[in-house]
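1. sharing a model that was predicted from the sequence below.
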Amino acid sequence: MKTIFLSILALATMALSSCSKTKDPVEPGPTDPLRPGYVSGKVVDAHGNPIAKANIVANNTQFYNSNILGQTDANGNYQLQLSPGSWYVRGSVKVKYENQNYVLDLFTEDDGAFAGTEGAVKNLKLRISGERTGNFGDDGFYGGQIEVFGYLNFFDTDNVELTLEPVGPLVDSNTGQKLTRKVSGMYIEDVPLGKYNVKARYVPENKPLKVRVRNVGTFQNTVTALFEPSYPGATGRYKLNIEVSE
């Protein structure tokens, strides 16, 4: 009797096993919460709208030029599968502005290294001004740099003040504000990226100066200028060279 009971139990177990199927592992979606072995997140613009086709890079902190590349989908989401190790995330987006192509670095929230085996959620935002995170060589500002040069016998550029009035929306489509900045060591840092009408004043004498984009055209009371790559082929860093004359 005992033998018959065990046989029936075995048959029942086999029948139940045949009715259940083992599911293949499901890849986590971009909007899923933290998952070991993956980094995921969302990229948004200055208005909180998702950015599609933003480039995302997971960089390995231990091995040079060891990275994993990806892009955001139509909803601004991304997900990258990682190997064991220490990683951090960077991103960039291409923007068309004033018929020029800009490649803008994205701000990574909660920026820092994480273990690939543990995974992470790293969201990114578009910023055209403000201080960078300072991590992994990401120093400086998201805004543009202005370098001011004196013309002929005018050398006292540290006593020059520029007035910058936006011409239309800025690169991030926000409305800019009129800025008045004094030069320091030939530079003005972190100006929101955009197109500006630029005027100059010599502060000690409260005297207007003539201005132009360096080595371009003639000196005028006002020059309209656009930020350009810091050097040919540069991405993420933009500059404006202004020349002043009495």
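-> Great, that's in hand.

2. alpha carbons only for contacts and neighbour counts from here, please
-> Fine.

3. isn't L69 up against A54?
-> No: here L69 does not reach A54: they are 10.8 Å apart, not a contact under C-alpha atoms under 8 Å.

4. which one of these two has more residues nearby?
-> A54 (25 against 15; other C-alpha atoms under 10 Å).

5. list the helices and strands the longest strand seen in the chain packs on?
-> For the chain, the strand with the greatest residue count under DSSP state E is strand 86-97. Applying 3 or more C-alpha pairs under 8 Å, 6 or more residues apart in numbering; DSSP states H and E, we find strand 86-97 packed against strand 55-60, strand 100-108, strand 114-115.

6. for G168, find the nearest of those strands.
-> Taking C-alpha to C-alpha, strand 100-108 is the member of the helices and strands packed on strand 86-97 nearest to G168, at 15.0 Å.

7. buried residues, that closest one. List them.
-> Buried residues in strand 100-108, counting neighbours by 16 or more other C-alpha atoms under 10 Å, are found at Y102, V103, L104, D105, L106, F107, T108.

8. now the angle from it to strand 55-60?
-> Strand 100-108 and strand 55-60 are oriented at 50 degrees to each other (axes from the mean of the first three to the mean of the last three C-alpha atoms, to 10 degrees).

9. center of the protein, which residue is that?
-> Closest residue to the average C-alpha location of the chain: L106 at 1.4 Å, with C-alpha atoms, centre = their mean.

10. contacting residues around it?
-> Contact analysis of L106 by C-alpha atoms under 8 Å, 6 or more residues apart in numbering lists R90, G91, S92, V93, L124, K125, L126, R127.

11. for D158, give me its contacts.
-> K182, V183, S184, G185, M186.

12. which among those end up buried?
-> K182, V183, M186.

13. so the closest residue to the second one other than its chain neighbours: helix, strand or coil?
-> Pointing back at V183 there. The shortest distance from V183 to any residue other than its chain neighbours is 5.1 Å, reached at D158 (C-alpha to C-alpha, 6 or more residues apart in numbering). Using DSSP: H, G, I helix; E, B strand; the rest coil, the structure places D158 in helix.

14. want to compare, so here's the second one:
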Amino acid sequence: MRNIFGKRKQMAGIAIVLAGCIAFNGMAGAFGETPPEGVKIKEFSLLDTATDVVGSADFTPEGKKDGHFKLQLSLDKKTTINAVVLRSTDDYGKDNYQGVWRTNRVTTGWILGIVQDKTVTTASGIAHENIIINPGFRKDVKEPVGEFEGELTFNLYASDNGTIKETQHYVLEIETQQGTVISKPIKYKKPATAEGSAAPVPSPSPVQNPAPTPTPAPAPSPAPADEAKDIAIHVRFKGSELQFGDAQPVVKEGRTLVPFRPLFEALGFTVNWVEDGNARRAIGKKNGLSIELTIDSSQAMVNGKTVGLDVPAQIIDGRTMVPLRFVSENSGYRVAFSSSGNVWSIQIEEAVTDTSTPTDPVPTPTPAPIPDPVPAPIPTPAPSAGEVEPYIVKGYLRDAQGQPLSGVTIYADNQLFYDSNLGGVTDENGFYRIELAHLPTTWIMSTSFTRSYNGKDQRFYLRSDVDLPFAGSAGAIRHFTLKDVVGHIEIHPDFWSFDDNMPKLQMNDLEITLTPVGPLFDGSSGKSITARAGALPTGGHGVDRIPLGRYKISAVWKPEGHTPVPMLVKVKGSDKFVSSIDFDFQNPFGTASIFVNEFDIKPGS
């Protein structure tokens, strides 16, 4: 056991070092900085993927469709912009290595072309003038993009590297001499906008929260979050529908948030609002029970004890919004969910069992209470793990659909002594509980396990969803979710098979089509993927972030100005080239959570 975990720990250390290198190279100098004052991203959105304005290094159309973005920037004073960087990310803003576009030639990446939409006064009136800010890469990285001031509108064009698509997430970094402003992740979904990280948070007042009875609103109700847009959410307490006035329930990160005051008062609490410096707290008290929620904090206080939150209380359009399930269940009630079309019904009823203990079976109604609404409600998530306990770490392991994974060993890794671990096994509901040694140390959580798919054992290595160390004396709740199970394929051209009269092979001219064969690993039917071969984060070229499954692969070479050429393909190491072939992913060299296959290609006859 110790030898196995010595290797596991060594690999984790190497991964941390590599991740640190990537992060420091990729954050454009923003690591640890305070966003500069007076610099604000008012809007950042993906408009379309239908234009062809720039090439890979300059303002020259190349016959491929660019990503066309809009940026509205507010600068309180003259500000020098050193560089602008566009990154392809996951929905949390983490690089997914599908592309980087820049204004300056720094390491790898394609050009990010910037055109300013400038309003000018002419003899005939007001007109708009398009000014190209950077006609090509600024090869001297010290040369700034320019000096700007006021309210600005820019069109950004990202040269197509074979991965520009409207389903992708993107983050924009604006580097100034005072620091860097980074936008929130956006993708093409009207309105596909994101504020910058330096945007101010509105200061609420407790009187802004609507009363329990409805009041007419002079303006439209705040739009629900994108993930629950056009969904009508009705909340009933013991059969009577709660009225929220002009601040309706919204869904954030799969959790329903409702106005603070109507919910607390319906549950019998006396409510209070406290502002202490930068901390703003919504407090409810009744019959010896106290619930305290701090705005934008992932921790709440229940009767003076700290409890973790999936989604924090927050200010939305000037209203204090709190997580419905958390408040209801910690008040002794249970929450049930049902839906019909675009109408959701959430019932708050008297609890029939003690929901603070994880011994009861997981409920099985479909759809589940407070589901992840994209694309549809997921099965019932595992119940709450209860309160944090000193010298105890506990939580659950579940898949992306909310189903528990049993029989998996979860490891608590002692940070004081090398290669010193404690383990606990998940039960039939996916729960685990580990008693920690009474040592003055911190702990970090991980798990490694195997699952069979299409007759092959695939290995997975996970860190906890909240991947932060914790003090053993304080205890912690650490959940695990098996999600984003993806792999990549590598493409190796057989250059000896290309005639001299053929054009030069550019890897992003290779169009790869992957068609699912049977259910994917997550049980879904999946969908066909057509993508250009691009640079992989591990080196070489291919297609990255493919949902784990069995696929049929085929390829077409589409050199510019030439007739497309069907390609033959074979799994690397096999003998025969064919027009298409079924394949599975594999864990190379016994690694966990890395799924790869490699292919040789050549022109068909």
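-> Cool, the structure landed. Just so it is clear, the model here is predicted, and its values are computed rather than measured.

15. how about the contacts of L106 of structure 1, which pair is most distant?
-> R90 and R127 (13.3 Å).

16. joint contacts of these two?
-> D105, L106, F107.

17. how about the first one, what's its partner in structure 2?
-> When you say that, I think you mean D105 of structure 1. Mapped onto structure 2 by TM-score structural alignment, D105 of structure 1 lines up with Y461.

18. burial count for the residue nearest to that match when sequence neighbours are not counted?
-> Computed as C-alpha to C-alpha, 6+ apart, the closest residue to Y461 of structure 2 that is not its neighbour in sequence is S448, at 4.4 Å. For S448 of structure 2, the count of nearby residues is 16 (other C-alpha under 10 Å).

19. how far away is the residue nearest to V183 of structure 1 from G143 of structure 1?
-> 20 Å (C-alpha to C-alpha, to the nearest Å).

20. ok, so of the buried residues of strand 100-108 of structure 1, who is nearest K2 of structure 1?
-> T108 (67.2 Å).

21. need the contact list for the match of D105 of structure 1.
-> S446, T447, S448, F449, A592, S593.

22. and the residues you listed, which is closest to D584 of structure 2?
-> Of all the contacts of Y461 of structure 2, D584 of structure 2 sits closest to S593, with 14.5 Å by C-alpha to C-alpha.

23. to which residue of structure 1 is the closest one aligned?
-> Using TM-score structural alignment, S593 of structure 2 pairs with G236 in structure 1.

24. so which residues of structure 1 form helices?
-> 2-19 (DSSP state H).

25. give me the number of residues near N159 of structure 1?
-> Under the neighbour criterion other C-alpha under 10 Å, N159 of structure 1 is assigned a count of 16.

26. structure 2: which residue goes with that one?
-> Looks like N159 of structure 1 aligns to D509 there (TM-score structural alignment).

27. return the residues in contact with Q177 of structure 1.
-> Contacts of Q177 of structure 1 by C-alpha under 8 Å, 6+ apart are E165, P166.

28. what distance do you get for the match of S593 of structure 2 to G143 of structure 1?
-> 10 Å.

29. between the two, which one's more packed in?
-> Shown here are G236 of structure 1 and G143; by other C-alpha under 10 Å, G143 has more neighbours (24 against 19).

30. what distance do you get for the more buried one to L162 of structure 1?
-> Distance from G143 of structure 1 to L162 of structure 1, by C-alpha to C-alpha: 16 Å.

31. repeat for N174 of structure 1
-> N174 of structure 1 is 21 Å from L162 of structure 1, by C-alpha to C-alpha.

32. ok, these two, which is more surrounded?
-> L162 (24 against 12).

33. thought D95 of structure 2 was touching S88?
-> Yes: using C-alpha under 8 Å, D95 of structure 2 makes contact with S88 at a distance of 6.2 Å.

34. looking at these two now, which is surrounded by more residues?
-> S88 (24 against 19).

35. what about the closest residue to that one other than its chain neighbours, neighbour count?
-> Residue nearest to S88 of structure 2 in three dimensions, not counting chain neighbours: Y170, with 4.6 Å by C-alpha to C-alpha, 6+ apart. Per other C-alpha under 10 Å, the neighbour tally for Y170 of structure 2 reads 30.

36. my read: Y170 of structure 2 touches N96, true?
-> No: if you go by C-alpha under 8 Å, Y170 of structure 2 and N96 don't touch, sitting 9.9 Å apart.

37. one step back: what does the residue nearest to Y461 of structure 2 align to in structure 1?
-> So S448 of structure 2 corresponds to S92, using TM-score structural alignment.

38. contacting residues around that match?
-> A54, N55, I56, V103, L104, D105, L106, G236.

39. leaving out the residues flanking it, which one is nearest to the third one?
-> What sits nearest to I56 of structure 1 in space, not counting adjacent residues and going by C-alpha to C-alpha, 6+ apart, is G91, at 4.4 Å.

40. where's that neighbour relative to K53 of structure 1, distance?
-> G91 of structure 1 is 11 Å from K53 of structure 1, by C-alpha to C-alpha.

41. again with L164 of structure 1
-> From L164 of structure 1 to K53 of structure 1 the distance is 32 Å (C-alpha to C-alpha).

42. more neighbours, the two?
-> Using other C-alpha under 10 Å, the more surrounded residue of L164 of structure 1 and K53 is L164, with 23 against 19.

43. isn't the more buried one up against L179?
-> Yes: at 5.0 Å, L164 of structure 1 counts as touching L179 under the criterion of C-alpha under 8 Å.

44. quick one: neighbours of the nearest residue to P259 of structure 2 once chain neighbours are set aside, just the number.
-> Excluding the flanking residues, the one nearest P259 of structure 2 by C-alpha to C-alpha, 6+ apart is M321, at 4.5 Å. By other C-alpha under 10 Å, 26 other residues sit near M321 of structure 2.
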